[in-house]
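Student: I'll drop the sequence and a predicted model, then ask my questions.
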Amino acid sequence: MRKSLTVALGLLLAAGMTTPARAATVDPLISAKGTVAFQAADNRLWVTGITANGKSLNLDMMPGTSPAISPGTGQTTVLTGTVVFQGSNGDLWAAAAGSTASKDHGVPMAPGTNASITTDGARVAFQHANGDLWTTDGRSPVDTGRAMAPGTSPSAGTASRMAFQGADGFLWTLSGGRTSYAMAPGTSPAISQDGVIAFQGATGTLWIIRVGGATTDTGYRMAPGTSPGMSTMSKDWDLTRIAFQGDDGQLHTTAASVNRLNKDWGFDMMAGTSPTVSSDGARMAFHGANGHLQTMSENDTRRDLGYVLAAGTSPG
């Protein structure tokens, strides 16, 4: 794996970018302007716009893991943002989508897990090799002491709003601790900057915790072993867009409001993978059943970009 000597300290929030990253993602999530990061079939980190223009960053990823990208400020064909991922050496890495800048943070991640970036782009959350939830600003990694379920990943809305599946199989938040909601094994939650949480409950259905704490079992059945993707910076939390793979293997969407109905898009997804939503909710990306990266633009136009994703991975 290549490491640029020009990388600045910290999380690579601006190093080598055409514009600074200013917001962030949950795990995993495409940028607000449509830049998608993914692990290609060659196990290398790639980035692309939602209408193609992809390129390899020539960085090797741990097989079976997925990247996450901060939104950046570019157009759909301008590759900007900071990508965090598990490198082939098992460490937490960061890379600039628009350049060759990259950094090995030297902190080992748990096998088969992914990192997440807070909405201000200042902090990364991940499951450490010791099984605990760790966070870092790129300089000082912190062990929160909260044990996570093996093979699951945290979601970071803000530095204080993080959600994860605890080692006991229940949904936990960093600030509030253990909730009373059991999660489906091997799945991970998504959390927005306002505190909306979406997750696959032990019932196998999509659950939503809205601002204020009201909780709903939507009854929408999810594919086993998959996790929801969610917009993280909607100006109206009630319209927060949530995407998931239904138990029919197809892409579905709903919203945080109990009055927003489930929509089945009829697009087949690769088994065991999860869709991702841009932070503004306008765009989506998913691993198609044909193995290709597929995207949906602001007007809900679907495109098969033709890029072959690594087995068992999801775009970020």
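Tutor: Sure, I can see it.
Student: rest of the way, CA atoms for contacts and neighbours
Tutor: Noted.
Student: contacting residues for residue 94?
Tutor: By C-alpha atoms under 8 Å, 6 or more residues apart in numbering, the residues touching residue 94 are 11, 12, 82, 83, 84, 85, 102, 103, 104, 105.
Student: In TSV, list those along with distance to residue 232, secondary structure and neighbour count.
Tutor: Formatted as TSV, the contacts of residue 94 follow (distance: C-alpha to C-alpha, whole Å; DSSP: H, G, I helix; E, B strand; the rest coil; neighbours: other C-alpha atoms under 10 Å):
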residue	distance to residue 232	secondary structure	neighbour count
11	20	coil	28
12	21	coil	26
82	16	strand	33
83	17	strand	31
84	17	strand	31
85	19	strand	31
102	25	strand	28
103	26	strand	23
104	27	strand	22
105	25	strand	17
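Student: I'd like the residues you listed as TSV, with distance to residue 37 appended.
Tutor: Below are the contacts of residue 94 laid out as TSV (distance: C-alpha to C-alpha, whole Å):
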residue	distance to residue 37
11	17
12	16
82	10
83	7
84	10
85	10
102	14
103	16
104	18
105	19
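Student: Output the longest strand belonging to this structure.
Tutor: strand 52-60 (DSSP state E).
Student: And that strand, how far out from the chain middle?
Tutor: Per C-alpha atoms, centre = their mean, to the nearest Å, the displacement of strand 52-60 from the mean C-alpha position of its chain is 18 Å.
Student: Now the element after it, going C-ward?
Tutor: strand 68-69 (DSSP states H and E).
Student: In space, what's closest to residue 114 - neighbours in sequence excluded?
Tutor: Spatially, and ignoring its direct neighbours in sequence, residue 114 is nearest to residue 153 (5.5 Å; C-alpha to C-alpha, 6 or more residues apart in numbering).
Student: give me the number of residues near that neighbour?
Tutor: 29 (other C-alpha atoms under 10 Å).
Student: That one contacts residue 124, correct?
Tutor: No. Using C-alpha atoms under 8 Å, residue 153 is not in contact with residue 124, being 11.6 Å away.
Student: Touching both of those two, which residues are there?
Tutor: residue 115.
Student: tell me the SS of residue 238?
Tutor: helix (DSSP: H, G, I helix; E, B strand; the rest coil).
Student: rewinding a little: with residue 89 as the reference, measure out to the residue nearest to residue 114.
Tutor: Noted for residue 153: a distance of 18 Å to residue 89, by C-alpha to C-alpha, to the nearest Å.
Student: Take this one as well and set it beside the first:
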Amino acid sequence: MYAQETAFITGIDCTPEEGFGSTPQTGIGTAPWEDGFGTAPSGGGTDSGSGTGTTIPSPETIPAAFQANTGFLYTRSGAGAMFDTRYGMMNGTSPATSGGQTAFQANTGFLYTRNTNGVTLDTGYGMMNGTSPAISGGQIAFQANTTMLYTRNMNNGATQNLQLGMMRGTSPSIAGATSRWRIAFQANTGFLYTRDSSGAVVNTGYGMMAGTSPSITALPSGGYAIAFQANTGMLWTIDGNGRATDTRYGMMNGTSPAISATDTGFTTAFQANTGFLWVRTSGGVAKDTGLGMMRGTSPAIRGYRIVFQANTGFLWVRDGESATDTRYGMMAGTNPAV
């Protein structure tokens, strides 16, 4: 079922290159709405388990991270202050951030971390080309250059090969903290899998669209919720009780949804097959924000803050019904993180 583990490729350990870039060109683009059709992904259940719970942060406290069009890792404070870390990132990859801690694939191919004090560490672990790490509460998940799913405790450096093969070109998502967590990922079978800190592995039996990645969040009431693009092209969600729902909303090819806990459940953000940013609550209320996204990119959400690459190539931030163009250009084909 899983890919056989191969020798871990260490590569050359060196400082990421600084690189250069220029201001992006603006652009516009829209497309008509299409509901889309398809057969349901292979069915199955998922164990809801118990989450760590979470509190919903206010938007002004939520930092962001992104790969600028210079190839450098940038961070943005919740209040909007930008910082160029001067660390080069691998083309086509995106950073992850949680509580001011950041993980990213450097342009050396290695997993790097950056703590809240700005201290940056080369972990020495090679990542699969075109993939991005995930982080939550100091716990990191990533696809190694062996295609295996790995996890790393950012606080003490403990790193583990979970011996689970991932689909090439996809990235895991993690929710929780170092003491208890759950990872969602697309296995090398094309199915959505989860693996938690207790060692439990669950094949949900739901097929995912090739080249896409799931998103997972810990719910305040306990348990976890997951969003993913099914192999029908539709947005699917799995709630804290393990109930799966085909929302019947079509997603843009090659993009992945984002999910975050809210005071009333969870909210999903995604690029619809119209090219616009859509949001959908766990209660089933969906809305077209009217904001065009760069084709092939995916949004990120935490609480009530959404960040995304607009179809102009700039980083945009949406808080509730208010959206702001930061005027910072992003690298083509990459996604911001919150």
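Tutor: Great, that's in hand. In this text, all values refer to a predicted model and were calculated from it rather than measured experimentally.
Student: What would you report as the TM-score here?
Tutor: For this chain pair, the superposition-based TM-score is 0.81 by TM-score structural alignment, normalised by the length of the first structure; 272 aligned residues with a C-alpha RMSD of 2.1 Å.
Student: Are we agreed that the residue nearest to residue 114 of the first structure is in a strand?
Tutor: No. Assessed with three-state DSSP, residue 153 of the first structure is coil; it does not lie in a strand.
Student: element containing the residue in the second structure that residue 196 of the first structure lines up against?
Tutor: Taking TM-score structural alignment, the alignment pairs residue 196 of the first structure with residue 225 from the second structure. Residue 225 of the second structure is part of strand 224-229 when elements are defined by DSSP H and E.
Student: ok, average deviation of that strand from the first structure?
Tutor: In this overlay with the first structure, the average offset of strand 224-229 of the second structure from its partner residues is 0.6 Å by mean C-alpha distance after the TM-score superposition for the first structure.
Student: what angle sits between the helix or strand just after that strand and strand 224-229?
Tutor: Downstream of strand 224-229 of the second structure, the first helix or strand assigned by DSSP H and E is strand 234-238. Relative orientation of strand 234-238 of the second structure and strand 224-229, computed by axes from the mean of the first three to the mean of the last three C-alpha atoms, to 10 degrees: 170 degrees.
Student: Relative to the first structure, which residues correspond to strand 234-238 of the second structure?
Tutor: So strand 234-238 of the second structure sits over residues 205-209 in the first structure, by TM-score structural alignment.
Student: ok, residues contacting that stretch?
Tutor: 196-201, 215-222, 228, 256.
Student: one step back: ok, the contacts of residue 94 of the first structure in the second structure, which still hold?
Tutor: Among these, the ones still in contact in the second structure (both residues aligned by TM-score structural alignment, their matches' C-alpha atoms under 8 Å) are 82, 83, 84, 85, 102, 103, 104, 105.
Student: would you turn those into TSV with distance to residue 275 of the first structure?
Tutor: TSV is the format used below for those (distance: C-alpha to C-alpha, whole Å):
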residue	distance to residue 275 of the first structure
82	19
83	17
84	17
85	17
102	26
103	27
104	27
105	27
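Student: Out of the residues you listed, flag the one nearest to residue 285 of the first structure.
Tutor: The shortest gap between residue 285 of the first structure and any of those belongs to residue 83, at 15.8 Å (C-alpha to C-alpha).
Student: Trace that closest one over to the second structure, please.
Tutor: Residue 83 of the first structure maps onto residue 102 in the second structure, by TM-score structural alignment.
Student: give the contact list for its match.
Tutor: 65, 95, 96, 113, 114, 115, 135.
Student: residue contacts, residue 189 of the first structure?
Tutor: Counting by C-alpha under 8 Å, 6+ apart, the residues that residue 189 of the first structure touches are 154, 155, 163, 164, 165, 171, 197, 198, 199, 200, 227, 228.
Student: one more time with 6 Å, if that's ok
Tutor: Counting by C-alpha atoms under 6 Å, 6 or more residues apart in numbering, residue 189 of the first structure touches 164, 198, 199.
Student: cool, and residue 213 of the second structure?
Tutor: 170, 171, 256.
Student: and if you look at residue 121 of the first structure?
Tutor: So, once contact is read as C-alpha under 6 Å, 6+ apart, residue 121 of the first structure ends up touching 23, 24.
Student: Look up the closest residue to residue 61 of the second structure, ignoring the ones flanking it.
Tutor: Residue 61 of the second structure sits nearest to residue 78 (C-alpha to C-alpha, 6+ apart), 4.7 Å away.
Student: Make sure the one you found is actually in contact with residue 63.
Tutor: Yes. Using C-alpha atoms under 6 Å, residue 78 of the second structure is in contact with residue 63, at 4.5 Å.
Student: in the second structure, what residues pair with stretch 149-156 of the first structure?
Tutor: With TM-score structural alignment as the criterion, stretch 149-156 of the first structure aligns to 167-174.
Student: ditto for stretch 219-226 of the first structure
Tutor: The aligned range for stretch 219-226 of the first structure is 248-255, by TM-score structural alignment.
Student: and the matching stretch, how far apart are its ends?
Tutor: Note: stretch 248-255 of the second structure ends 16 Å apart using C-alpha to C-alpha.
Student: Kindly report the same for stretch 132-147 of the first structure.
Tutor: Stretch 132-147 of the first structure: ends 4 Å apart by C-alpha to C-alpha.
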